[in-house]
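Chemist: sequence unavailable; structure follows:
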């Protein structure tokens, strides 16, 4: 569940806005207080800003000139921190994927003030009303961002695929690049539907679907459940929506996942790096889900993996949505796993169905900068910088702290908005769907707005539609409770 800035994340498929009520509600939840509660960093220290401004004024650019490559970026509308630019083409009966990633390692000096502050923050944090960036905006939204028409430093991946999507060859180098256009998901989806995609990404549906099929064949597990998000309503206040990804977002994600897979292979072959890992689902969790499938109308043929079953579900079906909620148990235990020498015991990522590493979002995620630096060194046939190598064991702890803070803020923002939207409506009746249950207690999701809450009652069956009464909407405690109406 994600609390996301409305200007960035809520314009795509699955988003709907409901006017807030009651009419006399205050302006909205106190998101400042939530950030303070969880110690979210606010302004950058003066020495960090000074270093960022100095680097931005003297932006280092690689000698290798790839500005003739007509790359484009594809992101949520209004984005300014552009990590990735892509160009897709046919080649020798297969495909060539060129993926330029903002070269943050070229602008953030190891051991400097920028580096120290990035380690403290860990990642960009998105609240409903603001973005708390990993790096000062002069870099993350300016000199280091792959903005159109600007020469930028990039780690340029060239990945050659065969006709079936298998990797033939990989090249990685530092290069100067220039994006031709900044494209937004809704517009790209409309162009894909009309068959009018720009040349640079005309093959995105074809390659994306091919990679999706490869992921299914590998047994990758993708839940695809709609996210609960806090966004601006039509009256300027806050509301909640359930947002599902557009197909183009899934295809674009496959390009990123492909790059993460080849990066992991490069690091494993080189004997040093940091992987994103997720252990295989526990057999007991898979068996429990299999037993639940018939009750929720899910067909699970013999010999079919969980990932293939989940990929065929319809999130608009309340029973399937409840099944997907239960399937989240299959994806527990994600971690960052550094190694130097022998490979770690756990190398795979069950969600991806392969080995995998985070390397495609260095403007917004700390670990990507270090993983990219390792990959650049190994691709050039040299050992990684000792300072990069020394930082690898520290990354899991830094990222775990950042992940916990991010999840806490996002959950608190959603909880506060739910209580605020419902405050004063105690006793009101709503249509809802049960998404999980344990005896006479469970969780329901309202039809509108996209509010979740704990519920008590005797008719709690996952996937069932129920009528519920609001019994509590406590803004201070960020608590919402319901009971089933007999």
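Modeler: On my side now, so go ahead. What you are looking at is a predicted structure, and each value in this text was computed from that prediction instead of being measured.

Chemist: every contact and neighbour count from this point should use C-alpha atoms.
Modeler: OK.

Chemist: report how many residues lie close to the closest residue in space to residue 423 that isn't next to it in sequence.
Modeler: Sequence neighbours aside, residue 473 is the residue nearest to residue 423 in space, at 5.1 Å (criterion: Cα to Cα, 6 or more residues apart in numbering). With neighbours defined by other Cα atoms under 10 Å, the count for residue 473 comes to 24.

Chemist: buried residues, the longest strand along the chain. List them.
Modeler: In the chain, taking DSSP state E as the definition, the longest strand is strand 167-184. Using 16 or more other Cα atoms under 10 Å as the test for burial, strand 167-184 gives 167, 170, 172-184.

Chemist: please apply the same query to stretch 447-464.
Modeler: Buried residues in stretch 447-464 (16+ other Cα under 10 Å): 449-457, 459-464.

Chemist: tell me what the longest helix that the chain contains is packed against?
Modeler: Using DSSP state H to define each element, the chain has its longest helix at helix 395-422. Helix 395-422 sits against helix 31-37, helix 113-121, strand 227-232, strand 238-243, strand 335-340, helix 366-379, strand 465-474, strand 479-484, with contacts defined as 3 or more Cα pairs under 8 Å, 6 or more residues apart in numbering; DSSP states H and E.

Chemist: so which bits of the following helix or strand past the longest strand of the chain are buried?
Modeler: Sequence-wise, the next helix or strand downstream of strand 167-184 (DSSP states H and E) is helix 185-194. Across helix 185-194, burial judged by 16+ other Cα under 10 Å covers 185, 186, 187, 188, 189, 192.

Chemist: let's bring in a second model and compare:
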């Protein structure tokens, strides 16, 4: 479901409130332009013969990944090219300094605030179709059980043959006519999703809100669709990140994305929540197994997904050089994991890529990478927080715009999470997720709510149970 706001609205207020930069500093931009003009591809493996393709949202220009999935007699081979933005960045230079300050690309409905200048992120460093690009090329052989058995990564020259979006690839798969480069993606994607459940990964299929232009100067609030291709493609990125983490741990140097295991008390609390919602959960089934069997369309399932978010609190970044840290795994993924697949959009991936390239080739990790490891967790943690707050502010702003002329109106809602006389509710009709007050707010229950206020200045909406 979706709703459209009025025209003439933008998110400049969000940009001001969060002090987001407008444009790129001249010295850093000049450095990027110089790097593009003088970039050389000599000395790299020529992999332009590989028919790699990209799968991204429609209209994307900052293309980090291109893939080729092949079926083998005893498993699969994933060729996964990752944009080598590091080959354009001078360590310690103006561009490096500004990228560290930003941490990641911040996405707003009316345009992003890029980590790197667009001449790189949407130009020379992006894996655009038909463009010869530098890349960190991963080749991962996977056995019939879904386990990686051989991994290597090296600097290469690649050329994507096509740019696809999720819906387009899904339609071709459904029609039985997928592009040859992704014909084996469904089989490998399903295998890796099964593997994820076995290792204890927790997938929460909650409604995901999105804001998009309506083409008339206004905005529409909608639920972001996630089809099978989206999930399978994500598994390729996760697989690569897990292989990267293994390389780092074996070498004793790296930066991991970590999350501690939930304690037994938290799991028992979730079991009580499942019982109250009428969701069966055998003692022999893990959290991951139980969650994987839920129907995301059921309100009870949505409520339990929301409750399960409590098990995923405390994620962070852990860097090390020498002795391994006490925590090396990510409980939500059921494995050790490192960010390496989105260097155009996320700072830490550039450093992770350099570590893996060095380790895989038997070379020393560059000193500038080693020197940066202690500060990366703080830089990424701060940028993650900012990105999350900006995203929420944009959603809150759009919800207020969408509902501004409907104060006093009544809506059907699903209670996602309830605490005393307050609850978080989901309105399928308007794709809104907001707070609601009232008595007897049953988690997973369908209720009728009334809109009390939609403040477009404070970006707040509030409901009460009818």
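Modeler: Structure's in. What do you need? Model, not experiment: these values are computed from the prediction.

Chemist: any chance of the helices and strands packed on helix 395-422 of structure 1 in a markdown table, plus distance to residue 154 of structure 1?
Modeler: Below are these laid out as a markdown table (distance: least, Cα to Cα, whole Å):
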| stretch | distance to residue 154 of structure 1 |
| --- | --- |
| helix 31-37 | 33 |
| helix 113-121 | 18 |
| strand 227-232 | 31 |
| strand 238-243 | 32 |
| strand 335-340 | 24 |
| helix 366-379 | 10 |
| strand 465-474 | 48 |
| strand 479-484 | 45 |
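
Chemist: which of those sits closest to residue 66 of structure 1?
Modeler: Residue 66 of structure 1 lies closest to helix 366-379 among those, at 16.4 Å (Cα to Cα).

Chemist: now the angle between strand 335-340 and the closest one, please.
Modeler: In terms of direction (axes from the mean of the first three to the mean of the last three Cα atoms, to 10 degrees), helix 366-379 of structure 1 departs from strand 335-340 by 30 degrees.

Chemist: mean deviation of the following helix or strand past helix 366-379 of structure 1 from structure 2?
Modeler: For helix 366-379 of structure 1, the following helix or strand on the C-terminal side (DSSP H and E) is helix 386-391. Mean deviation of helix 386-391 of structure 1 relative to structure 2 after superposition (mean Cα distance after the TM-score superposition for structure 1): 0.5 Å.

Chemist: just the buried positions in helix 386-391 of structure 1, please.
Modeler: Residues of helix 386-391 of structure 1 classed as buried by neighbour count (16+ other Cα under 10 Å): 388, 389.

Chemist: that one maps to which residues in structure 2?
Modeler: Alignment of helix 386-391 of structure 1 against structure 2: residues 367-372, by TM-score structural alignment.

Chemist: that stretch: how far from the chain's middle?
Modeler: Remark: stretch 367-372 of structure 2 is offset 26 Å from the chain centroid, using Cα atoms, centre = their mean, to the nearest Å.

Chemist: could you do stretch 204-221 of structure 1 as well?
Modeler: For stretch 204-221 of structure 1 - counting by Cα atoms, centre = their mean - the centre lies 18 Å from the chain centre.

Chemist: for that stretch, which outside residues touch it?
Modeler: The set of residues external to stretch 204-221 of structure 1 that reach it, using Cα atoms under 8 Å, 6 or more residues apart in numbering, is 88, 164-165, 192, 248, 250-252, 254-255, 258, 305-308, 310-311, 350-354.

Chemist: tell me, that stretch lands on which residues of structure 2?
Modeler: Counting by TM-score structural alignment, stretch 204-221 of structure 1 corresponds to residues 185-202.

Chemist: what do we get in structure 2 for residue 125 of structure 1?
Modeler: In structure 2, residue 125 of structure 1 lands on residue 106 (TM-score structural alignment).

Chemist: in stretch 243-256 of structure 1, what's buried?
Modeler: Residues of stretch 243-256 of structure 1 classed as buried: 243, 244, 245, 247, 248, 249, 250, 251, 252, 254, 255, 256 (neighbour count, 16+ other Cα under 10 Å).
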